[in-house]
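A.B. asks: build me a model from this:
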Amino acid sequence: MNRRGVGMTSSATRDLVWFSEVQWDFLSTRKQRLLQRFSPRWRILFVEPYALGRSAHWLPVTRGNVTVVTVPFLKTVPYRIGRLLDVALLRNAVASAGELILRFWLRRLGFASRERIVGLSNVYWGRVAARMPCALRFYDANDDHLAFPGSPSWLPGYQSRYLERCGLLFSVSPELTARLPLPSTVRCIELGNGVEYDHFATPLPDAPPELAAFAAEGGPLLGYAGAMDWVDTELLRETAAACPHCRIALLGPAYDRTWRERNRALLELPNVHWFGKVDYPELPAWVQRFDLALMPLLCDPLKRASHPNKLYEYAAAGVPVLAIDYCSALGAARGVIHIAGSAGEFVAMVPEALRDTRRAERQAFASEHSWDALALRMEEELLRASEREAG
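C.D. replies: This next block holds a predicted model:
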């Protein structure tokens, strides 16, 4: 791939500090897919949160050209204790401790230069990131971060403070961009989600044993791959009840530790099985076995503004896709997937979707949305913006 672009003739190394709301190794997301494709001229520090019960990188580790380090901060305080953070004095004390750890690693790892670029997708770091001397600040709006359950009342101020100091915004959807309190000086780039096409399109001959055993019970295999927290579980229950001859496989983690207990009625159905998190390298072997890939996502404000990369992963695998109409990004795929306008229509469309033979068309659609192209555009936009700021 030709990586030349604006500013690419210079041999100068560029430093990027990214404040992330998800851990690098826990779940493969848009951030990892983009950053790991940046050219070697970039030195990237990925500041991830701490999460109870998950592995942390208290000492930095490298992931290609990315250095990953865990810094506990406001977002990582447990919810019940976190209510104490509504008291500004306590919140500032906790934030100061996290900032001291951050400053240590910035200096230790060589990311303290005023020429660095600062990127933010973890709004809790907003006030700190807004104060950091840098050549450019940008915000990656991959979700409506203020719409998550339990978001504190003081968090919008952290987001606004950061956006006031931004020069560039990357957003996954126009709906999400419209929700942000953006100054007129911020340049907005709609940069959706994508796919590692070859990763999902290359046929894998062997099915995972656990999935093969479940599928062997008989009937078409319906599957969902993604975070469980965003699934419309009532819609899944209706689908499972209306299609008792089908197997429904659920792949992915649940961020909410009470999710299993709250959805016991779904998981106890004889034709439904939750396999938990599947590591990204193994995911194509599972998805390629679906007779029908499902997108039964909640139709709420949070998901309305999203841009699902699972759409492109399913399409790259070639399998038929059935989605509830929960976000505008699905519109571009109407020619190759099935989109239901209601729960009743979703259930009724299962037989038709199972008969879909447009494999080549789906894969051609997916190939147009590669992470390589998106990463190159982000890289070039960052270089252009930083050069404008310097000029």
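A.B. asks: okay, CA-based contacts and neighbour counts for the rest of this
C.D. replies: Will do.
A.B. asks: quick one, strands of the stretch 201-350 of the chain?
C.D. replies: In the stretch 201-350 of the chain, the segments counted as strands under DSSP state E, counting those that start in this stretch are 221-225, 247-251, 272-276, 292-295, 321-324, 338-340.
A.B. asks: which of the residues in the fifth one are buried?
C.D. replies: Pointing back at strand 321-324 there. 321-324 (16 or more other C-alpha atoms under 10 Å).
A.B. asks: could you dump those to TSV with distance to Ala390?
C.D. replies: Listed next are the buried residues of strand 321-324 as TSV, based on distance: C-alpha to C-alpha, whole Å:
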residue	distance to Ala390
Val321	47
Leu322	48
Ala323	45
Ile324	46
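A.B. asks: to compare against the first, here's the next sequence to fold:
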Amino acid sequence: MKKILYLMNVDWNWIKQRPQFIAEGLSSSFEVSILYRYKYNRKGLTADNQAHNYKLSRIYTIPFINKQKTLKRINDWIIKCWINLLIRLTKPDLVYVTNPAHIAGVPSSYVGKIVYDCMDYHSAFIEDNIERKQLIESERELVNRADLIVVSSDKLKANLTQNYQLDGLSKRISVVRNGYNGEVLDNVLESEIDKKEKFSLAYIGTISHWFDFEALRYSLEQLPNIEYWIIGPQSKVSVLEHPRIKYFGSVEHTKLYNFIKDANVLIMPFQVNDIVEAVDPVKLYEYINFNKNIISIRYDEVERFEDFVYFYNTKDEFVEAIRNIQLSDGIKYSFDKRITFLKHNTWNNRVKQLVDLIKEL
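C.D. replies: Model prediction:
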């Protein structure tokens, strides 16, 4: 069986998304070892208590020094050494890279295959110009060395093709979108709470600088009977404190529905920037599974969710979408359309795509 070393830049117990789902899925077809960076601040993480057939290894870096450029280099060196050591010890047939910086740890003498899973527009996350240039050069090296590049959105494919202009690059790039866990919820119902008395809007996911708190603030001023439930970890952001906003932190993936089953609407209130434009949002797949009305900011990558989502561009349109749902008699999409969509967009289907691509290498 082919051995894969799967490299992650976040803690394994961080909110469960693409890296964890794909690693788990690949372990059904390959011998998978997962190397991830341990997060010392365990607040906001969830526990992984399930039996699994993959091996987990942690990278322990020096905590709380990454904001200091000189000391950060020590952690970068530690990560590089860990990756290099594990490759030399385990001799994987394939190294699966999810962050461009990790290519520094893959020795030039490595003769196995390299897969780059580009899940985000990585350079857009970095504010420091020097650090951003370093990451861009790492990504240039990675796309040059990779035998296969998979991206989660058309925008990411366009970014890589435009930014690096390497011969034959587009032929090595395949779009493998995001998905949901594959467990179709068949007992989900629209909230029976009176929309006129209390109207609840829930968000599930990371709260970071792209979260549009201004849209929430404005809607709370315009609509006195609405409230927000925010579920997920906070990442380097000051949140909006308001008596009608409740923060729940991270919740285990299997328990999410119980948290939002009484919500009237699920929302994705983002500010559109380079990062958001490149995202194929996992949460929209999961929101559809929860059988709720959905409100999302509009951008090109999510247009294909038109049949399921109320889109908005401005905060006034956001308020209008809420009012339209308050006046509606049901959910925007039908049960049959929901089931058809879900059957075609599971993480298992995405992994099957990846397995086929990897077997062709």
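A.B. asks: ok, back up a step: what's the most buried one of the strands of the stretch 201-350 of structure 1?
C.D. replies: Comparing the strands of the stretch 201-350 of structure 1 by mean neighbour count (mean count of other C-alpha atoms under 10 Å), strand 292-295 ranks first with a mean of 27.
A.B. asks: structure 2: matching residues for that one?
C.D. replies: Aligning strand 292-295 of structure 1 against structure 2 (TM-score structural alignment) gives residues 265-268.
A.B. asks: so what touches stretch 235-250 of structure 1?
C.D. replies: Stretch 235-250 of structure 1 is contacted from outside by 211, 214-215, 217-225, 266, 269, 271-276, 296, 343, 347, using C-alpha atoms under 8 Å, 6 or more residues apart in numbering.
A.B. asks: same deal with stretch 133-143 of structure 2?
C.D. replies: With C-alpha under 8 Å, 6+ apart as the criterion, stretch 133-143 of structure 2 contacts 100-101, 103-104, 116, 122-123, 149, 164, 169.
A.B. asks: ok, stretch 350-358 of structure 1 next?
C.D. replies: With C-alpha under 8 Å, 6+ apart as the test, stretch 350-358 of structure 1 has contacts from 291-292, 320-322, 336, 338.
A.B. asks: next one: stretch 83-101 of structure 1
C.D. replies: 71-74, 128, 152-154.
A.B. asks: so of those, which ones are in helices?
C.D. replies: Of those, the ones assigned to helices by DSSP state H are Val128.
A.B. asks: in a markdown table: the contacts of stretch 83-101 of structure 1, plus neighbour count.
C.D. replies: A markdown table is the format used below for the contacts of stretch 83-101 of structure 1 (neighbours: other C-alpha atoms under 10 Å):
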| residue | neighbour count |
| --- | --- |
| Val71 | 23 |
| Pro72 | 22 |
| Phe73 | 20 |
| Leu74 | 19 |
| Val128 | 17 |
| Pro152 | 14 |
| Ser153 | 9 |
| Trp154 | 13 |
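A.B. asks: ok, back up a step: export the contacts of stretch 133-143 of structure 2 to TSV and tack on secondary structure, neighbour count and distance to Ile325 of structure 2?
C.D. replies: What follows is the contacts of stretch 133-143 of structure 2, written out as TSV (DSSP: H, G, I helix; E, B strand; the rest coil; neighbours: other C-alpha atoms under 10 Å; distance: C-alpha to C-alpha, whole Å):
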residue	secondary structure	neighbour count	distance to Ile325 of structure 2
Pro100	helix	23	42
Ala101	helix	21	44
Ile103	helix	25	47
Ala104	helix	18	50
Tyr116	strand	23	41
His122	helix	18	36
Ser123	helix	19	37
Ile149	strand	27	41
Tyr164	helix	16	44
Leu169	coil	18	45
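A.B. asks: nearest to Tyr40 of structure 2, of the residues you listed?
C.D. replies: In terms of C-alpha to C-alpha, no member of the contacts of stretch 133-143 of structure 2 lies closer to Tyr40 of structure 2 than Ala101, at 20.5 Å.
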